[in-house]
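Visitor: predicted structure and sequence below. I'll ask about it afterward.
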Amino acid sequence: MLRVGNCSGFYGDRFSAVREMLTGGPLDVLTGDYLAELTMLILGRDRLKDPSLGYARTFLRQMEDTLGLAHERGVRIVANAGGLNPAGLAGELRALAGRLGVPVRVAHVEGGQLPLDDGALTADAYLGGAGIAACLDAGADLVVTGRVTDAALVTGPAAAHFGWAPDAYDALAGAVVAGHVLECGAQATGGNHPFFRRYDVRRPGFPLAELHADGSAVITKHPGTGGAVDVSTVTAQLLYETRGARYAGPDATARLDTVRLTREGPDRVRIDGVRGEPPPRLLKAGITRLGGWRNEVVFVLTGLDVDAKARLVREQVEDAFARAGARPAEVRWELARTDRADAATQETASALLRLVVRDPDRRAVGRAVTGAAVELALASYPGFHVTAPPGRGDPYGVFEAVYVEPGAVTHTAVLPDGRRVPVPVSAPSTAPLRDVPEPPLPEPLPPGPVRRAPLGLVAGARSGDKGGDAHLGVWAETEAAWRWLAHTLTVERLRELLPETRPLPVTRHVLPNLRALNFTVTGLLGEGAAARARFDPQAKALGEWLRARHLDVPEALL
C-alpha cells in the first residue's frame, strides 16, 4: 500500500497544511497542486518582471518550515510548484536544504514548453507522471515539476512504487481517479460541499489516498481532523471540472462511468472498478496571453426608484463616452437587486449597478471611464456613491486550450545527481477520443403529487471552469431521486432554469454509477477565468444557482 496525501489545491491554499499532513498520521508521499490556468498567467507576469521567478514562492517558504520534518518522517514530497521554472525552484530548494543541513535529494521535471507566438505569455503542455516516477526511482526525496496534469502528482509516485508498466491502463486509471479526488485538497473532505451543514467544515482536514497495486484506493484523512470523507464528498470532487465518461490524460484515459464508490467505514471511501484506456493521441496544452485592459465601477443605488436610477446613470455614462469619442471596445452593465423593501439597514436598502469595460488600449478604460464616473458625483441620482474610487484599469488575461503532437514537446527528468533523462511518451491511442454512448436511463418514478421546491433539496451540485467552458456536475443521493433527476434535468430544462446558458451549446453526460449528470456549457466564461468576463468568472457558484432554482419536485422525495 502507498499512502499519498495532498497539502495544496491552489497557489495560496492553507500555508500550514504541509505541517498538518506531516504530523497528522502515517504518510509515504505528500503532494501539492499549485497550478491552475489562472496561476500560469500570474507566474508568467512574475517572470516578465524577474526571469529568475516563475514558480510558486509559497512552496519555498513552506519547505523552509517543514523540510527537516519530512526528512525525519521519511515522507517524499512531489509538487508542481515549479510552474514555469522548475529548475529555478529546484536550485533554490537545494540551497535551502544546504542552509538547513537537511540531506534531501532534490530532482525536478522540465519540458512541455511550446514556442511562444506573438502575444503569448505562457504555452505549456500538460505532461504525465512518468518523469516524476523516473525521479523517484532514482532516489529523489523531493520532486518539483512544471505544468503536469493534476493527477500526475499521484500516478507518478504510484507507478514508481508499484512498478506499473506504461500500458497498465486500469491501474493507472485508478490512480488518475484518486489523483483527481486529492488534487483540490479540502474539497474532498467537505469543503465547498452543497450539503455543508452535515459536516464540521470550520477547518476541514486535507485528504489522503491509500493506493493499492491494482489501482484501487481508499480516500480518507488523518484522524481528528475536521470535515468528513463520505460517498457524497468524494462524488462531489469526482464531478468537479470533468465532462464525459472518458477522463483523458497523458498517462491513461480513465472511464468515470466504471468508478465504484463504497463506504468502508467512518471517513473511508473505497474507489475501485476503474477501467482504463490508452491516452489520447494528442497532448492538451494551455496558452495564456495578456488580452487587454479592464476597469470596473460599482454604483450604489439606495432606496426607491432603483430601476430609474440605474437607467439615469447608464444614460449619463454612455453620453459621456459619446461626447468624448472614447467608448471602450466592450461595455457591460449589470444591475444586482440586492436591495430590500423597508430595509432596517442602509446596506440592505441598496442595489449595485456594475459597469465593466474592456479594451486593448489602457487609455480607453482609464481616464475616460474614471472621468465619466467621477464627474457624476453631484449631478446624477440621489444618494450617488460608488463602492470604491475608479482606478486606471488593470490588465486581464485570456486562456486558450490547444492540442499538440507529443513529439512537439520535451519531457525530461533531472535526477538528484544532475543527470538528464529523456522521458519516453506512452503509446497513445490511434483512435480519436469520443464520448461514450449514453447509457440506459433508470426507470422513471411513477406519477404522483408534486410540490414547487428548490432542486437543491434533492440534488447536490458542484461546478467549475476549464478555459472558457463551465462544467456542472449534479448528483442524487438516493435511487428514487436519481430516477427522477435523470429524466427531469435535461438540457432543455437546464436552459430554462439557467437562462444565461440558453444561447450556448450545452452537452449532457450520464454517469449512472455515481447517480450523476455532468453538463458542459461551452463559452459561458468567455476567454477564461483570467478574462473576468462574468460575475462568477470561474463558474464556482453555477451549481449553487441551479440548486436554488424552483421546479416541480415529487412530494415523495421531499
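Guide: Perfect, I can see it now.

Visitor: can we go C-alpha only for contacts and neighbour counts from here?
Guide: Noted.

Visitor: for the nearest residue to L498 once chain neighbours are set aside, what are its contacts?
Guide: In this structure, L498 finds its nearest non-sequential neighbour in L546, 6.7 Å apart by C-alpha to C-alpha, 6 or more residues apart in numbering. Contacts for L546 were tallied using C-alpha atoms under 8 Å, 6 or more residues apart in numbering; they are 455-456, 497-498.

Visitor: which members of those residues are the farthest-apart pair?
Guide: Checked with C-alpha to C-alpha, the contacts of L546 reach their widest spread between G456 and L498, with 14.0 Å between them.

Visitor: mind checking how far stretch 467-477 is from the chain centre?
Guide: For stretch 467-477, the separation from the chain centroid amounts to 12 Å (computed by C-alpha atoms, centre = their mean, to the nearest Å).

Visitor: just confirm D251 is within a helix.
Guide: No - going by DSSP: H, G, I helix; E, B strand; the rest coil, the assignment for D251 is coil, not a helix.

Visitor: for comparison:
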Amino acid sequence: MKCVVPQDRAVLVGTMAACTGDRSDALQQLLSGPIQPDALVGDYLAEINLSWRAAEMETDESAGFDQGFIESLRKAENGLRKRLEAGTFPRIAVNAGALNPRQLAMNVQAYLSETFGKDGCELLVAYVTGDNVIETLQKPEVFADIRHLSDGKTLSSWGHQPVVANAYIGQWGIVEALRAGAAIVISGRTTDASTIQAIASWWHAWDELNYEKLALGLIAGHLIECGHYVTGGNFCGFRHIEDYFDLAMPIAEIHQDHVVVTKQPGQNGVVNVDTVRSQILYEIQGHFYYNPDVIADLSDIAVFEDGKDRVKVSGVRGLPPPPTLKASIQAYAGYQAEFCAVAIGSEIEAKAKSLEKQIRRIFNIEARLKGGPAALQSFSFQCLGGSGTENAPSENAATATIRILAQAKDASSLSSQNFSGLIIETLCQAYPGFTPHLEYHRTGTPRPYLSYFPALIPRHYLEPMRVHFLSRDSPISIDHPKFTAFVTDLPKQRNYEPTQPQNLARFGPTITIPLGHQVFARSGDKGANVNVGFFPQGGSMEEWDWLRSFLTTEKLLELLGEDASAVKKTERVEFPNMRAVHFVLFGLLGEGVTNTSRIDALGKGIAEYLRSKFVPYPEELYRGFEKRI
C-alpha cells in the first residue's frame, strides 16, 4: 500500500481548494511545509458553478467537472512524488466531479499513470454518484412533494422546468471508497464539509450512529472547507497580517473529542481565535447546523488558543440527521441585461434621480412590467456609491456607478432597441459628466439567467449513493442513513433578544465611531438569505455585555438602513462561549445568487457595511483609533 493508512492518533487534513478557480498552487504550497497531512480535501462547488458545468455539457458531453483539480495535482507533482516514493501518499477527497465525476476520475487516473508510471497505475481512483436528481424530478409525485427550504412552497408551483438538480449528499460514499482502498475519491454535490467528515470517520472508524463524533467531523469540515477564510482571508483584521498574500491553507487535527486548526509554520497568514470565530460564524443558520449525516448543536461551541497558529475547538454536540436532504434546483427563467455608467463629483443623488426619471419614461417601464410588447419581468435602477464624492482627492474617489438591470422572459425584450440603445438615446441629455461603461455592448446583450429553488427532498425518493472504481465492473451501493429524526423531533432554530440585557447607560459616556473599530463580523449567503455574526475585539465581559445588549434585532435593522426593507424575517441568537451575536436576514438576496439584483450577490459585504456604520460606543471600552481592528 503506497497510501497513508489510519493510525491511533489525530488525523491531519489539509485543504487544497475552497472554491472553483482557487489558487492552483495551494496544494504545492501545502505539501512544502514540515507538517505532513494524512489527507487532502477540496471544495469546488457552489450553486452558480453547477449551472456553468451544465452549460458546458450542452456542447461537450466530456465536460461538466472542475478543471482546476488536475491542474493543482500537476503543480504539486514533486511533493506528491516524494510522498508516493515514501509510501505515504495522502488520501485525497474532492467534490470537483460536479455533474460528470466519472469523466474527471478517468482523467485523473490517466494523469497518475502518465506522471508516476507503475506506482501511479496502482493508485485507485473512485467516484461517487447519487447526488444528481434531475431524473427523479420527472416523477409527478416527487415534483409535487418537494418543498422550498424557506417558504414551504411546492416545486410544482414554481413555474419553471428544472435543468440542474442536485441533492447535497453526505460522507458515506466517500468513506466506503476509502475503506475499499481508494487513494483519490471524486464526488459531485456532496456538502462542503463532507470530504473532511469522511476522512475523519474513515480514520477513526466512526459509525453513522455516533452523532457526537460525526458532529465533531462536521465542525472540522466547516472550519477548513473555505481554505484561507480561517487563515486570514476575508478577515476584518487583515491590516495586521504582514505579507498579506499567498496565505497558507489550513490544516485540521481531528481528535476524538476536539479539533485543532493550524497551518504550516513559516507560511503567510495567521490562525487565532478571531479568524476561527469568524469562520465558525460564516454561512450558518443559527445554533443548529443541518447536515445529511448529523445535526450539530453549536450552542456551547468554544474556542481556545493552543499555541502559535493553533486554535482548539470543542463543545459541539450531535443529534440524529433530518429525514430530508437539501437540494439545489435551477431552471432557466429568462434573460438578463445590464448597463453601467458613472456619475462624478457633487449632487450624485440628484444626478441619479434625473437619469432614472428619463430611463423610466423612455422605457415605458410601468407598462412593460405589466406585459405586452417587450415585456419585462423586473427592472432595477441602482446608484452604487456617492457618499463622500465631494472634495475627493482624485476623480476615481469622486466617482459613483449607476447600474441598470432588467430581466425578461424573451431575449427580444432586451434587444439593443429595447434596452441599451434606449439608454444611449439619453446620452446627450443626461446629467453633466454622464459616461457609460464602454463595455455596454457586452453587458447589455441579453444572456440567460437561472432561477434558484433551494429545496428539501425526502430521502426515500433518492437513489442510493454508489462508489465506482474504474477497474471494477460493479459499483458499491451505500444506502442513506436509515436512522433519522422524525420531522416533529427536529430542532428548530432559536430566535431571541438579549438575555438579561444591560442598560446601555451603565457603560458611561460614549464616543461615536464605526462599529468595526471594535467589533469583528462575517457574513455570507444561504440561498436567498444572508447570515451575519459579530464578536468584540477584546475578551472582557464588559465588551461582551455591551455588544449583546446593543445588537438587538431592532438595532440591526436600523443599521441596515434602506436595505432593511428587503428583509422578510430576522432570527437572532447568541453564542456565549464565543461571545458572538448571530443573525439570519431572510430574503435579502431575492431568489438567491443566480437571480439577485444586489451587487453584493453573495452577501459577503453585508458584514463590512454594518461594521462601517457609526454607533455610540462606550469611551471606557474604546481602545483608540490606532488600536482599532
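Guide: Yes, it's here. What you see is a predicted model, and the numbers here were worked out from it, not measured in a lab.

Visitor: and the TM-score between them?
Guide: For these two chains in superposition, a TM-score of 0.95 is obtained (TM-score structural alignment, normalised by the length of structure 1); 557 aligned residues with a C-alpha RMSD of 2.1 Å.

Visitor: how about the contacts of L546 of structure 1 in CSV, adding secondary structure?
Guide: Listed next are the contacts of L546 of structure 1 as CSV, based on three-state DSSP:
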residue, secondary structure
L455, helix
G456, helix
L497, helix
L498, coil
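
Visitor: just the buried ones from those, in PyMOL syntax?
Guide: To isolate in PyMOL the members of the contacts of L546 of structure 1 that are buried, counting by 16 or more other C-alpha atoms under 10 Å, one can use:
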select buried, resi 455+456+497
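
Visitor: out of the contacts of L546 of structure 1, flag the one nearest to E315 of structure 1.
Guide: Checking the contacts of L546 of structure 1 against E315 of structure 1 with C-alpha to C-alpha, the nearest one is L498 at 28.7 Å.

Visitor: distance of the counterpart of the closest one in structure 2 from A220 of structure 2?
Guide: Superposed on structure 2 with TM-score structural alignment, L498 of structure 1 falls opposite L560. Here the distance between L560 of structure 2 and A220 of structure 2 works out to 32 Å (C-alpha to C-alpha, to the nearest Å).

Visitor: which residue in structure 2 aligns with V144 of structure 1?
Guide: Matched across to structure 2, V144 of structure 1 falls on I186, judged by TM-score structural alignment.

Visitor: give me the nearest residue to that match, chain neighbours excluded.
Guide: Taking C-alpha to C-alpha, 6+ apart as the measure, I186 of structure 2 lies nearest to Y127, with 4.5 Å between them; neighbours along the chain are not counted.

Visitor: burial count for the corresponding residue of structure 1 for that neighbour?
Guide: When the two structures are superposed using TM-score structural alignment, Y127 of structure 2 falls opposite H108 in structure 1. Other residues near H108 of structure 1 come to 31 when the count uses other C-alpha atoms under 10 Å.

Visitor: same deal with Q138 of structure 2?
Guide: Taking other C-alpha under 10 Å as the neighbour definition, Q138 of structure 2 ends up with a count of 12.

Visitor: so what touches stretch 100-116 of structure 2?
Guide: With C-alpha under 8 Å, 6+ apart as the criterion, stretch 100-116 of structure 2 contacts 62-65, 70, 81, 96-97, 119-121, 123-129, 186-188, 470.
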